[in-house]
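Chemist: Pasting a predicted model and its sequence here:
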Amino acid sequence: MSHITTELNNQCLTIIINRTDKKNALTRDMYQDMADALYDIKDDGNTKVVIIKGAGDCFTAGNDISDFAEQPQNAQVSETAAFMRVLAECKVPVIAQVHGMAVGIGTTLLLHCDFVYATPDTRFVLPFINLGLVPEYASSYLLPKVAGHIKAAEWLMLGEPFTAEDAYQFGLLTKIVAGADIEECVASTARQLVAKPSFSLTQTKALMKGEGERVTQQMNEEFDIFLEALSTPAAKEAFDAFLKKRPINPEKFK
């Protein structure tokens, strides 16, 4: 059973993260399914908008740590990278519809979207440092550009949750929308985008995303350091503590 549902209607691809019993935590297969969905519309000449959202009570709890830990070393990275790279290179506008939790990559991926709508109760967190890891997929480059170095340092170096209001104030969100209204708000934006001329729409996005090479370079640099971080004592301790549901040993977390 796939935990990724896709719908293609009226020139709009909707990708739904649908693993509600696990707070939409993402596995290797889910990343690959999302990557495949984006690859399928890459040059179809018809799809004009992509929507990404989560089913149930949250957007996503981030990576499924158990799935990550059970794989051979670095095995999960290729599927995650496939999704994030095709998302970053997506030629048509991408809308994120966010509610509940947006943990780890659930926040990182928003930096590669064009419109981000979130409900007032949404909580975001970039917890990589608390796992002995480093930022991913150009977030160490894009987040300071969006929010400024000072706020990005708070979010990336402390790894504490922040609110939808904070995210909106510092440029991570297009708008905060009541839970009862967010579905229609996103649908309305999608309809407006679909009504625009295709050439102008894709070229406007391309012009705004003119730093593609710099973003790719940062992704590659982060990727190398991320893999190195996975083998450090701090990361091994953090993962083991999480899986065994025990406190972190501070002596190993230095």
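Modeler: Thanks, I have it.

Chemist: alpha carbons only for contacts and neighbour counts from here, please
Modeler: Will do.

Chemist: which one is the most centrally placed residue in the chain nearest to, not counting chain neighbours?
Modeler: By Cα atoms, centre = their mean, the chain has its centre lying nearest to residue 109, at 2.4 Å. Leaving aside its chain neighbours, residue 109 sits nearest to residue 84 (7.2 Å; criterion: Cα to Cα, 6 or more residues apart in numbering).

Chemist: how about that neighbour, what does it touch?
Modeler: Applying Cα atoms under 8 Å, 6 or more residues apart in numbering to residue 84 gives the contacts 35, 109, 137.

Chemist: and what of residue 176?
Modeler: The neighbours of residue 176, taking Cα under 8 Å, 6+ apart as the test, are 117, 118, 119, 120, 164, 165, 168.

Chemist: quick one: it from residue 186, how far?
Modeler: To residue 186, residue 176 is 11 Å away according to Cα to Cα, to the nearest Å.

Chemist: Give the residues shared as contacts by the two.
Modeler: residue 117.

Chemist: three-state assignment of residue 16?
Modeler: The assignment at residue 16 comes out as strand when based on DSSP: H, G, I helix; E, B strand; the rest coil.

Chemist: actually residue 86, sorry about that
Modeler: helix.

Chemist: what about it, neighbour count?
Modeler: By other Cα atoms under 10 Å, 17 other residues sit near residue 86.

Chemist: swap in residue 164?
Modeler: Around residue 164 there are 24 residues (other Cα under 10 Å).

Chemist: what does the longest helix along the chain contact?
Modeler: Ordering each helix of the chain by length in residues (DSSP state H) puts helix 212-230 first. The contact list for helix 212-230 (Cα under 8 Å, 6+ apart) reads 74, 89, 132-138, 140-142, 235-236.

Chemist: Scan the residues you listed and report the most crowded one.
Modeler: residue 137 leads the contacts of helix 212-230 on contacts (other Cα under 10 Å) with 27 neighbours.

Chemist: Is that one in contact with residue 108, as I believe?
Modeler: Yes: at 7.2 Å, residue 137 and residue 108 qualify as touching, with contact defined as Cα atoms under 8 Å.

Chemist: quick revisit: I'd like the distance between the residue nearest to residue 109 and residue 146.
Modeler: Residue 84 is 18 Å from residue 146, by Cα to Cα.

Chemist: contacting residues for residue 67?
Modeler: Counted by Cα under 8 Å, 6+ apart, residue 67 has contacts 27, 28.

Chemist: next up, a second structure to put side by side with the first:
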Amino acid sequence: MTIEVNLQQGVLVLTLARPEKKNALSQQMYRQLVSALEQAQADPQVRVVLFQGSNDCFSAGNDLADFLGGGALNAEHPTVQFLQKLATFPKPMVAAVSGLAIGIGTTMLLHCDLVYACSPCRFQLPFTQLGLCPEAGSSLLLPQLIGLQRASAMLLLSEAVSAEQALQMGMVTELVEQAALLEYALNKAIKLAALPADAVQTARALMRQPASVSTAIQAELQQFERLLAGPDCQQAVRLFLQKK
């Protein structure tokens, strides 16, 4: 088994477990990830997904030999299916990143809502070194996140970024001690899972929609009004007023 799946208090923990290959992703692993995400999307018990590797390595990227034997990059390709699922998955995704995060090991993080890392991390996108171009939407998402010049250093020059640099650029939410990383990220994911699911997913969708400020305000008001009348908000308001 190369992807370990474990449900804890509303959090589906997906562990990349291929240490002998530094958690390089194979086609089998992509299939397992797609299957897990499809089940997570359909299961109301799953409120958050947490991606993690081991304490010393997140992922060295694609298993190139396996990837090259995977055939055409069409809708049936496991890698393509995983990337599409990442882009459209409606529930929050959290990542705990230690050690190497190379290629897809970094670009998949651009789809996560919270990313926790530790100091020994190294983020690198060596696409041009391999004669390739960016993937997973990183040509759009990375410049939006860190700016064109910094993204160019990563995507064109393939320059590595430390955990401290990633934090400063906004690629990482918070740095955590390596020994405590996995537990810390899980606790944050559990905290997120305990919040009203509809409100969290609505807020997430609003933040991710491409829109002008005026259309964002209109979309927010529409959803705000819907949630205001919902049971989660009504209960929260009652409890607040009782405390007052």
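Modeler: Arrived safely. Nothing here was measured: the structure is a model prediction, and the numbers come from that model.

Chemist: coming back round to it: most neighbours of all the contacts of residue 176 of the first structure, which one?
Modeler: residue 118 (28 neighbours).

Chemist: so who does that one touch?
Modeler: Per Cα under 8 Å, 6+ apart, neighbours of residue 118 of the first structure: 97, 98, 99, 164, 173, 175, 176, 177, 182.

Chemist: Tell me, how many residues neighbour the second one?
Modeler: In other words, residue 98 of the first structure. Neighbour tally, residue 98 of the first structure, other Cα under 10 Å: 32.

Chemist: That one -> the second structure?
Modeler: Matched by TM-score structural alignment, residue 98 of the first structure corresponds to residue 97 in the second structure.

Chemist: right, and that match touches residue 53 too?
Modeler: Yes: Residue 97 of the second structure lies in contact with residue 53 (Cα under 8 Å); the separation is 6.9 Å.

Chemist: Could you name every residue contacting both of the two?
Modeler: With Cα under 8 Å, 6+ apart, residue 97 of the second structure and residue 53 have no common neighbours.

Chemist: Grab the nearest non-local neighbour of residue 172 of the second structure.
Modeler: In space, residue 172 of the second structure is closest to residue 115, 5.1 Å off (Cα to Cα, 6+ apart).

Chemist: hang on, isn't the one you found packed against residue 173?
Modeler: Yes: contact criterion Cα under 8 Å: residue 115 of the second structure and residue 173 qualify, at 5.2 Å.

Chemist: ok, the two, which is more surrounded?
Modeler: residue 115 (23 against 16).

Chemist: and the host helix or strand of that one, how far from the chain's centre?
Modeler: For residue 115 of the second structure, the host element (DSSP states H and E) is strand 114-117. Between the centre of strand 114-117 of the second structure and the centre of its chain there are 9 Å (Cα atoms, centre = their mean, to the nearest Å).

Chemist: can you tell me the mean distance of it from the first structure after alignment?
Modeler: Superposing on the first structure and averaging over aligned pairs (mean Cα distance after the TM-score superposition for the first structure), strand 114-117 of the second structure comes out at 0.4 Å.

Chemist: Burial check on the residue lying closest to residue 17 of the first structure once chain neighbours are set aside, number of neighbours?
Modeler: Distance criterion Cα to Cα, 6+ apart; nearest residue to residue 17 of the first structure, sequence neighbours excluded, is residue 54 at 4.6 Å. The tally of other residues near residue 54 of the first structure (other Cα under 10 Å) stands at 26.

Chemist: Aligned to residue 54 of the first structure, what sits in the second structure?
Modeler: Residue 54 of the first structure maps onto residue 53 in the second structure, by TM-score structural alignment.

Chemist: can you tell me how far that match sits from residue 196 of the second structure?
Modeler: Taking Cα to Cα, one finds residue 53 of the second structure at 28 Å from residue 196 of the second structure.

Chemist: likewise residue 181 of the second structure?
Modeler: Using Cα to Cα, we find residue 181 of the second structure at a distance of 25 Å from residue 196 of the second structure.

Chemist: residue contacts, the residue nearest to residue 17 of the first structure?
Modeler: 16, 17, 18, 24, 60, 97, 98, 99.

Chemist: Contact partners for the closest residue in space to residue 80 of the first structure that isn't next to it in sequence?
Modeler: Using Cα to Cα, 6+ apart and skipping the chain neighbours, the partner closest in space to residue 80 of the first structure is residue 31 (5.4 Å). With contact taken as Cα under 8 Å, 6+ apart, residue 31 of the first structure is in contact with 79, 80, 82, 83.

Chemist: And the helices in the second structure?
Modeler: Using DSSP H, helices in the second structure cover 27-42, 64-68, 78-88, 104-107, 138-146, 148-155, 163-169, 181-193, 197-208, 213-228, 231-243.

Chemist: Of those helices, which stretch is the most buried?
Modeler: Counting by mean count of other Cα atoms under 10 Å, helix 104-107 has the highest mean neighbour count of those, with a mean of 24.

Chemist: helices or strands up against that helix?
Modeler: Counting contacts by 3 or more Cα pairs under 8 Å, 6 or more residues apart in numbering; DSSP states H and E, helix 104-107 of the second structure packs against strand 57-59.

Chemist: mean shift of the strand it packs on relative to the first structure?
Modeler: Looks like 0.4 Å for strand 57-59 of the second structure (mean Cα distance after the TM-score superposition for the first structure).
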